[in-house]
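Novice: Quick one, what's the 3D model for this:
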Amino acid sequence: MTETSARPRLFCATMLLVAAYVVGLLAAMLLWPALPQDPAYHAFASRTSPGIDLANVLTNVTYLLAGSLGWIVIGRGALFESGFERLLARIFFAALFATGLGSAWYHHAPDNLSLFWDRLPLSVVLVSVTALMIAERTHVDRAGSALVVVWLFVGPLAVIYWHLTETFATGDLRPYLALHAMLIVVPPLAFLLPARYTHTKGYLIALTLYLFGYLGDRLDHQIYALTGEFVSGHNIKHVATGAAAAMVAWTMSKRQPIQSSAAVSGR
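Specialist: A predicted model of the protein is given here:
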């Protein structure tokens, strides 16, 4: 079996692994109580109530810059083996730009409503980047692209579900938190498949920056105290995850196709 003919099977196998993980996680979540939004979440370290959290507002410029950079790179002819991959990349960078706007608004006046408009585009970022990683490692046939399109709706629906449960019930973050877990699970699965482009280390650097940013977010107040109230962990999250997206754009601008041995021997 040639590499080309194997790719649709690899794609289906990867989608089955992802689906099995999601089903398993959702089944486990049924055993836990609903997770409402903690009101203390809005009390970021660098926010001085009732003033504007200027640091967290301004650091969203990294998302705006990375989103713009991505569209510039795509417009200047970044390599994609299919128009579907290019579309996923455009969705990713557009959603990233929208996340910068939504997050800036949220940090200007943090509450559950403004947080909804922050998380809605961010959910599209999460599902589109995981879909893009799978698509770039496999051959996306018609059935595969249909599965990916379905996956793209999962993110916004998870955020809408959280918002509705906050409005009419006790609130439930579990489906939304599962999206973040997917960004930890999918890349290792994708990297098990044969690469189709060069410069794959760029994605590994991007994943490292993403994880570093979310570690900073978990240590928001601690980092703020350690730096003498100069920079907070959430500030670092914005900069690090924005840099991660910029690294994805840079990788796309530099990469070249990797020729399979079958293609080379067939010349």
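Novice: switch to C-alpha atoms for all contacts and neighbour counts from now on
Specialist: OK.
Novice: quick one: I52 and A109 touch, right?
Specialist: Yes: in this structure, I52 is within contact of A109 by C-alpha atoms under 8 Å, at 7.4 Å.
Novice: Of the two, which one has the most company?
Specialist: Comparing I52 with A109 by neighbour count (other C-alpha atoms under 10 Å), the higher total belongs to A109, at 18 against 15.
Novice: What about A20, how many residues nearby?
Specialist: For A20, the neighbour count with other C-alpha under 10 Å is 12.
Novice: How many residues are close by L113?
Specialist: Residues near L113, counting by other C-alpha under 10 Å, number 13.
Novice: what's the distance between it and Q37?
Specialist: Plainly put, L113 is 11 Å away from Q37 if you go by C-alpha to C-alpha, to the nearest Å.
Novice: can you check S128 too?
Specialist: To Q37, S128 is 24 Å away according to C-alpha to C-alpha.
Novice: Give me the more crowded residue out of those two.
Specialist: Using other C-alpha under 10 Å, the more surrounded residue of S128 and Q37 is S128, with 26 against 16.
Novice: tell me the SS of the more buried one?
Specialist: What DSSP: H, G, I helix; E, B strand; the rest coil gives for S128 is helix.
Novice: Return the residues in contact with V140.
Specialist: Applying C-alpha atoms under 8 Å, 6 or more residues apart in numbering to V140 gives the contacts 8, 11.
Novice: residue contacts, T138?
Specialist: Neighbouring residues of T138 by C-alpha under 8 Å, 6+ apart: 7-8, 10-11, 193, 196.
Novice: Not counting sequence-adjacent ones, nearest residue to H234?
Specialist: The shortest distance from H234 to any non-neighbouring residue, by C-alpha to C-alpha, 6 or more residues apart in numbering, is to D217 (4.6 Å).
Novice: To compare with the earlier structure, here is another sequence to fold:
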Amino acid sequence: MMGYVMNHRWKRWKRNHRIWGAIAIFICCMCLILFTPAIPRSPNQHQFADVRNLLGVPNTLNVMTNFPFLVVGVLGFVFALDGGFFNISSQGEVWGWVVFYGGMIGVAFGSTYYHLKPDNHRVIWDTLPMMVAFSSLLSCLIFERFGQRTGSSSMFALLVSSILCVLHERIYNDTRFCMMFQLILPLAIPAIAFMYRSKYTHSGYWFLSTGRTFLAQGFIC
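Specialist: Next up is the predicted model:
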């Protein structure tokens, strides 16, 4: 009986903290938008240390370093379509990983296109696939921890939000939404992975993926 009561209290505590945590994040984001000025994309962002032109390819190393994303993206995309390779238990997770690796392929092409001639017009094709990859990665975790219905809703909402954030930056030259999106999602992954139990083994890889996501974000940019 005591075990049942403690388990019930623990579940209620987690549910309440999840709700209040989401409310706190929402309030902080709204305060950032309402009480801070627009943050335009700095022209200095398009000035890279390596501007060498080798074999007729501008900014050669910045362009060539996107090739590993293409290789990993294509392999992961093919293997994710075959859900049995990753031993994925639900169709929703399969599509989550398919979108994630599709986003990585988009990063390879979009970042290459941007780095060939960096400017504010091309950077959208670098930013959007990156945010799609972030969205689907978090969605895969939500599929795993909360089920297919919650995961599907989250993936749809996150993908739409990522597109709207990029459009807002493109139209108003204001990077605040994209900055919040790219910061909150990688932080949410280890938080959820820590608080909620996985149905799979090797759950620690979520923490490793978060570190690599931050590394990739800085590496691509």
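Novice: For the two chains, what TM-score is obtained?
Specialist: Remark: TM-score between the superposed chains equals 0.82 [TM-score structural alignment, normalised by the length of the second structure]; 208 aligned residues with a C-alpha RMSD of 2.9 Å.
Novice: Excluding chain neighbours, what is closest to the residue sitting nearest the centre point of the second structure?
Specialist: Most central in the second structure under C-alpha atoms, centre = their mean is F134, positioned 0.9 Å from the mean C-alpha point. Leaving aside its chain neighbours, F134 of the second structure sits nearest to L185 (6.6 Å; criterion: C-alpha to C-alpha, 6+ apart).
Novice: State whether that neighbour is indeed within a helix.
Specialist: Yes: per three-state DSSP, L185 of the second structure lies within a helix segment.
Novice: Aligned to W117 of the first structure, what sits in the second structure?
Specialist: For W117 of the first structure, the aligned position in the second structure is W125, judged by TM-score structural alignment.
Novice: Give me the nearest residue to its match, chain neighbours excluded.
Specialist: Ranked by C-alpha to C-alpha, 6+ apart and with sequence neighbours excluded, the top spatial neighbour of W125 of the second structure is G110, at 4.7 Å.
Novice: Report the contact partners of the one you found.
Specialist: By C-alpha under 8 Å, 6+ apart, the contact set of G110 of the second structure is 125-126, 129.
Novice: for the residues you listed, which one is nearest F77 of the second structure?
Specialist: Nearest to F77 of the second structure among the contacts of G110 of the second structure, counting by C-alpha to C-alpha, is P129 at 14.4 Å.
Novice: where does the equivalent of D172 of the first structure over in the second structure land in three-state SS?
Specialist: In the superposition onto the second structure, D172 of the first structure corresponds to D174 when matched by TM-score structural alignment. Three-state call for D174 of the second structure (three-state DSSP): coil.
Novice: In this structure D174 of the second structure contacts H168, no?
Specialist: Yes: using C-alpha under 8 Å, D174 of the second structure makes contact with H168 at a distance of 6.9 Å.
Novice: Alignment lookup: S203 of the second structure to the first structure.
Specialist: Here S203 of the second structure is matched to T200 in the first structure, going by TM-score structural alignment.
Novice: neighbours of the residue nearest to H234 of the first structure, just the number please.
Specialist: Using other C-alpha under 10 Å, D217 of the first structure has 20 neighbouring residues.
Novice: can you check W105 of the first structure too?
Specialist: Number of residues near W105 of the first structure (other C-alpha under 10 Å) recorded here: 18.
Novice: So it lies in a helix, does it not?
Specialist: Yes: per three-state DSSP, W105 of the first structure lies within a helix segment.
Novice: Per the alignment, it pairs with which residue of the second structure?
Specialist: Matched to the second structure by TM-score structural alignment, W105 of the first structure sits across from Y113.
Novice: Can you tell me how far S5 of the first structure is from T241 of the first structure?
Specialist: From S5 of the first structure across to T241 of the first structure, the span is 36 Å (C-alpha to C-alpha).
Novice: From the neighbour counts alone, determine which of the two ranks first.
Specialist: A count of neighbours by other C-alpha under 10 Å puts T241 above the other of S5 of the first structure and T241, at 23 against 10.
Novice: that older thread, where does the residue nearest to W125 of the second structure fall, secondary structure wise?
Specialist: Element membership for G110 of the second structure, per DSSP states H and E: helix 91-116.
Novice: got the contact list for the match of W105 of the first structure?
Specialist: Each residue near Y113 of the second structure by C-alpha under 8 Å, 6+ apart is listed here: 122, 125-126.
Novice: Could you measure from it over to F26 of the second structure?
Specialist: Distance of Y113 of the second structure to F26 of the second structure, computed by C-alpha to C-alpha: 34 Å.
Novice: returning to that earlier point: what's the mean gap between the helix holding G110 of the second structure and the aligned bit of the first structure?
Specialist: Following the fit onto the first structure, the mean deviation recorded for helix 91-116 of the second structure is 0.7 Å by mean C-alpha distance after the TM-score superposition for the first structure.
Novice: Name the residues of that helix that are buried.
Specialist: 92-115 (16 or more other C-alpha atoms under 10 Å).
Novice: circling back: tell me the counterpart of the residue nearest to the centre of the second structure in the first structure.
Specialist: Counting by TM-score structural alignment, F134 of the second structure corresponds to L126 in the first structure.
Novice: wait, its match sits on L183?
Specialist: Yes: L126 of the first structure is within contact range of L183, at 6.8 Å (criterion: C-alpha under 8 Å).
Novice: So what does T60 of the second structure match up with in the first structure?
Specialist: Structural alignment (TM-score structural alignment) places T60 of the second structure against L54 in the first structure.
Novice: chain center to the helix or strand R7 of the first structure falls within, what's the gap?
Specialist: If you go by DSSP H and E, R7 of the first structure is part of helix 3-29. Here helix 3-29 of the first structure is found 18 Å from its chain centre; the criterion is C-alpha atoms, centre = their mean, to the nearest Å.
Novice: Pull out the buried residues from the helix or strand just after it.
Specialist: Remark: after helix 3-29 of the first structure, the chain's next helix or strand is helix 54-58, criterion DSSP H and E. Neighbour counts using 16+ other C-alpha under 10 Å place 55-58 of helix 54-58 of the first structure among the buried residues.
Novice: helix, strand or coil for D119 of the second structure?
Specialist: Classification of D119 of the second structure using three-state DSSP returns coil.
Novice: ok, it to G21 of the second structure distance?
Specialist: Applying C-alpha to C-alpha, the value for D119 of the second structure to G21 of the second structure is 37 Å.
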